[in-house]
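Peer 1: Predicted coordinates and the sequence they were generated for:
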Amino acid sequence: MTTIIPVTEESRRGSKLIIKLKNPNSFSKSEFITLLNSYLEKNNDILGSLDVSGFTHEGYTKSLLETLGFLIGDNVLGLILEACFKFEIWEIIETLIVCGLVNGPGSVSVNLVRNLVERNRADLVCLCVKHVSNLQASDMLLVLKFFLSPSKDAYSGMSVVRKEWETQTLSAIETAADKSLAVLLMMAHDGFTTNELCLHYLVASANMDDVMFSACVGKLNGVEIMRFVRYLKKWLVKYQKFPQVGSVSKGSSAPGLKVLESVPSLEHVTKCFGLVIDEHFTSLVMHPEFREEVESIELVVNLLVAEARLGYNLANLCAGLNP
């Protein structure tokens, strides 16, 4: 019986919370935070698993969510997200994304990316790409177009992403034991526009489904294709200039350098290039402006093959560039 009580009690309290959250106009932002904290605290009282006495006021809700968020059902979580968007409580949305709480089998993540894009929160869109494993093809296409053709209002959120890359690049230069890590981050930062820094997350994502991504690439317009090709070309040139970073480990040797995980490898870049060629071959070889880019890329690829002998992926890319 003791194992049934927490589940039953949580369900009962969840039902109460749902009733209140279904009418978000009936409470204020501060009342919502109090309501959410109370819900999490009562669950903790039942489980007795967390000592909250040392939590600071500023990070109190975040700490509760990080520890007890797994208890929140999809129906409650969807309403919490709705309230967070209404009151623009971005730090809670960030916590829900980073902790993987929107990765459930239900429909919690539906419209999450679209809502973030509409509000120009590029920083949180990047986190979705990195942490949300069940993104749909429509989400991926929306993100790709958002990063390739951002509105003027989007650059505010994108500047947050650039600041993160700048901060961690400087940190790597000053503290990284392996200086190749600093070179890798400088490669990822220098020469890329603010929106291209956001593209890093998509190209490097371990959650990127090749089939869906290929379909999304096929729906890009001419301007977007050219921007994406030029972005990928920048990476090929950088890897050709700095071949020593191709085999750098981005794992345990770089504590604290979170963005390293979002640096596209040469394999990531060539794979994306291959998808672009597959989907837009005719445009790339027939249009003069595209053909010029492809010819310059072919020279870089040939140098990479000669220097690195990376084999399969680059060889396929060469084959794709030579009809």
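Peer 2: Perfect, I can see it now. Because the structure is a prediction, the values reported are computed rather than measured. Numbers count the residues shown, from 1 in each chain.

Peer 1: going forward, measure contacts and count neighbours with C-alpha atoms only.
Peer 2: Fine.

Peer 1: and the one helix or strand Val113 maps to, what other elements does it pack with?
Peer 2: Assigned by DSSP states H and E, Val113 belongs to helix 112-118. Counting contacts by 3 or more C-alpha pairs under 8 Å, 6 or more residues apart in numbering; DSSP states H and E, helix 112-118 is packed against helix 122-131, helix 137-148.

Peer 1: Show me how far the longest one is from its chain's centre.
Peer 2: From the chain centre to the centre of helix 137-148 is a distance of 11 Å (C-alpha atoms, centre = their mean, to the nearest Å).

Peer 1: angle of that helix against helix 122-131?
Peer 2: 130 degrees (axes from the mean of the first three to the mean of the last three C-alpha atoms, to 10 degrees).

Peer 1: where's the residue nearest to the spatial centre of the chain relative to Leu202, distance?
Peer 2: Taking C-alpha atoms, centre = their mean, the centroid of the chain lies closest to Val129, which sits 2.7 Å from it. For Val129, the distance to Leu202 equals 6 Å [C-alpha to C-alpha, to the nearest Å].

Peer 1: picking that back up, using CSV, please lay out the helices and strands packed on helix 112-118 together with distance to Val217.
Peer 2: Formatted as CSV, the helices and strands packed on helix 112-118 follow (distance: least, C-alpha to C-alpha, whole Å):
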stretch, distance to Val217
helix 122-131, 16
helix 137-148, 8
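
Peer 1: To Cys272, which of the ones you listed lies closest?
Peer 2: helix 137-148 (12.3 Å; C-alpha to C-alpha).

Peer 1: Give me the contacts around the closest one.
Peer 2: Outside helix 137-148, the residues within contact range by C-alpha atoms under 8 Å, 6 or more residues apart in numbering are 113-114, 117, 125, 195-196, 198-199, 202, 212-213, 215-217, 219-220, 224, 227-228.

Peer 1: Please compare the first structure with the one that follows:
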Amino acid sequence: MSLLEVIKKAIVDSGTFMTQFKYPIILNADVILPNLKPESGGSNEIYPIKHMGGWRISDTDSDIIELGNHFVNKLKRKLKNPKSLNQGEFLEILNLFLEKNGEKVSLACHVDSSDSSYTCLMIEKLGFLISRDAIVLILEASLVLELWELLETIIVQGLVIHSSSSNLVQSLIEKNRSDLLCLCIMHISDLQLPDLLSILKYFLSLPKHAYNSVISVRKEWESQALLAIEKATGQNLSKKRSDLAKQASVLLMKAYDGFSTFELCLHYVFASPNLDELTLSSSVRRLNGSEMLSLIRYLGKWLRKYEKFPQSGPCPKAASKLGLKACQWVPSLETVVKSLGLVLDDYFSSLVLYSEFHEELKLIEDVVKSLASEARLCCSIENVLQNLIKDVGLCEGLFPRDDARVCV
């Protein structure tokens, strides 16, 4: 029997697939692993993998699982008739559940329960104890009751799982919550193609009545740009950090100025690690004519920005070192060029029918020519530098180090 077959047999025999839902939370391994002992086999035991005995979860984990099951069953009954559930009753049920969990692990939220931020703070502290089934129900109730701050906390804390992300995205689109859709892109690591496509189409044809919820996105970009300028002009930073702040301020200014509010939302889509070339190509094929033109105008703006500010490049370190998180969400020139290339390659023949496209294409053509000439010049300079480096290496091999510079 091969090792793979042994592993498969051990998994089946242990009943892992049947018992994984019995433990809906992350168990504390510190009190489980030390008690595991290999079961003694007979003289004919030849398998390299042996069953382990002594499996037992802690009383605390057992109590938390029981609390979670009770909470899920209670909330399910309430959600069978959502109209009978009000915000006060739901928050009371949720707070009681979180408080009991906090008692089990000796964690408390030192804020008065009457405070409006009490539930959100409890989620931040105890969210890791909430099971997947419970999270799905909490999301459903929060959407029904329009508890946007609670939803924001759950998303930012990374508690949304893939099985509930699609329903969440579609519900937020129906509710026109552009700000929360941006948070979904930023904090849900496994957003799938249908979710990204829905978000992309939404931002490319944003309804007029959705602008109220997108104002906060513009304010966030504006505050990040002002913070970068403040740090760049401050006197309390070292030269290295000050230079980083100056680079970040130019980058954020470039990403903020000249873009409409919905285009600021698109920054998150095109800077997302979930958006690879295959996903983008599949998404682009599902856009209609007006959405395609909006996308081309957006990408054209980025090309002009990169032409105007060639000295400004990505600076992801500014996010961790200076707190300028928006620097992580500025689309790179590479992404912009690839995206525009995919659009033009697949849809050029149909887009030429739109007169608006002709004007946009002329503007893009001029920028592309300028960038291409700069790229050719950079390639020539790079070749010269590579040859100089080789010459320096050769000189260092033939002459003493102090005389190597004479050869160059």
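Peer 2: Nice, I can see it. On a predicted model such as this, the values are computed, not experimentally measured, just so you know.

Peer 1: so what number do they get for TM-score?
Peer 2: The TM-score (TM-score structural alignment, normalised by the length of structure 1) is 0.87; 308 aligned residues with a C-alpha RMSD of 2.3 Å.

Peer 1: Buried deepest among the helices and strands packed on helix 112-118 of structure 1, which one?
Peer 2: helix 122-131 (a mean of 23; mean count of other C-alpha atoms under 10 Å).

Peer 1: which strands and helices sit next to that helix?
Peer 2: Looks like helix 122-131 of structure 1 contacts helix 90-98, helix 112-118, helix 155-175, helix 194-204 (3+ C-alpha pairs under 8 Å, 6+ apart).

Peer 1: Which stretch of structure 2 lines up against the last one?
Peer 2: Structural correspondence for helix 194-204 of structure 1: residues 261-271 of structure 2, per TM-score structural alignment.

Peer 1: Check how far that stretch sits from its aligned residues in structure 1, on average.
Peer 2: Relative to the matching residues in structure 1, stretch 261-271 of structure 2 has an average distance of 0.7 Å after the fit, by mean C-alpha distance after the TM-score superposition for structure 1.

Peer 1: which stretches of structure 2 form strands?
Peer 2: Listed in chain order, the strands of structure 2 (DSSP state E) span 37-38, 52-53.

Peer 1: residues in structure 1 aligned with the last one?
Peer 2: In this case it means strand 52-53 of structure 2. Under TM-score structural alignment, there's no match for strand 52-53 of structure 2.

Peer 1: can you map out the helices along the stretch 201-323 of structure 1?
Peer 2: Along the stretch 201-323 of structure 1, counting by DSSP state H, counting those that start in this stretch, helices occupy 210-217, 222-241, 266-286, 288-308, 312-321.

Peer 1: Make JSON lines from the ones you listed and add mean neighbour count to it.
Peer 2: JSON lines is the format used below for the helices of the stretch 201-323 of structure 1 (neighbours: other C-alpha atoms under 10 Å):
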{"stretch": "helix 210-217", "mean neighbour count": "18"}
{"stretch": "helix 222-241", "mean neighbour count": "18"}
{"stretch": "helix 266-286", "mean neighbour count": "19"}
{"stretch": "helix 288-308", "mean neighbour count": "16"}
{"stretch": "helix 312-321", "mean neighbour count": "17"}
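
Peer 1: Just put those helices in TSV and tack on distance to Ser53 of structure 1.
Peer 2: Output for the helices of the stretch 201-323 of structure 1, formatted as TSV (distance: least, C-alpha to C-alpha, whole Å):
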stretch	distance to Ser53 of structure 1
helix 210-217	46
helix 222-241	48
helix 266-286	45
helix 288-308	56
helix 312-321	54
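
Peer 1: Quick check: which of the ones you listed is nearest to Arg162 of structure 1?
Peer 2: Across the helices of the stretch 201-323 of structure 1, Arg162 of structure 1 has its closest neighbour in helix 222-241 (15.9 Å, C-alpha to C-alpha).

Peer 1: Over in structure 2, find the residue span the closest one aligns onto.
Peer 2: Using TM-score structural alignment, helix 222-241 of structure 1 lines up with residues 289-308 of structure 2.

Peer 1: Count residues in the vicinity of Val183 of structure 1, would you?
Peer 2: By other C-alpha atoms under 10 Å, 17 other residues sit near Val183 of structure 1.

Peer 1: That one matches what in structure 2?
Peer 2: When structure 2 is aligned by TM-score structural alignment, Val183 of structure 1 is paired with Val250.

Peer 1: Distance check, the counterpart of Glu261 of structure 1 in structure 2 against Leu340 of structure 2.
Peer 2: For Glu261 of structure 1, the aligned position in structure 2 is occupied by Gln328, per TM-score structural alignment. Distance, Gln328 of structure 2 to Leu340 of structure 2, by C-alpha to C-alpha: 21 Å.

Peer 1: contacting residues for the alignment partner in structure 1 of Ala134 of structure 2?
Peer 2: For Ala134 of structure 2, the aligned residue in structure 1 is Val76 (criterion: TM-score structural alignment). Contact partners of Val76 of structure 1, counting by C-alpha under 8 Å, 6+ apart, are 14, 17-18.

Peer 1: Repeat that for Val105 of structure 2.
Peer 2: Contacts of Val105 of structure 2 (C-alpha under 8 Å, 6+ apart): Thr60.

Peer 1: Quick check: the gap between the residue lying closest to Lys130 of structure 1 once chain neighbours are set aside and Val237 of structure 1.
Peer 2: Leaving aside its sequence neighbours, Lys130 of structure 1 sits nearest to Ser205 (C-alpha to C-alpha, 6 or more residues apart in numbering; 6.0 Å). Distance, Ser205 of structure 1 to Val237 of structure 1, using C-alpha to C-alpha: 21 Å.

Peer 1: Ser156 of structure 1 too?
Peer 2: Counting by C-alpha to C-alpha, the gap between Ser156 of structure 1 and Val237 of structure 1 amounts to 29 Å.

Peer 1: for Ala254 of structure 1, same thing?
Peer 2: Distance, Ala254 of structure 1 to Val237 of structure 1, by C-alpha to C-alpha: 24 Å.

Peer 1: for Phe147 of structure 1, same thing?
Peer 2: 21 Å.

Peer 1: Repeat that for Leu304 of structure 1.
Peer 2: Per C-alpha to C-alpha, Leu304 of structure 1 is found 9 Å from Val237 of structure 1.
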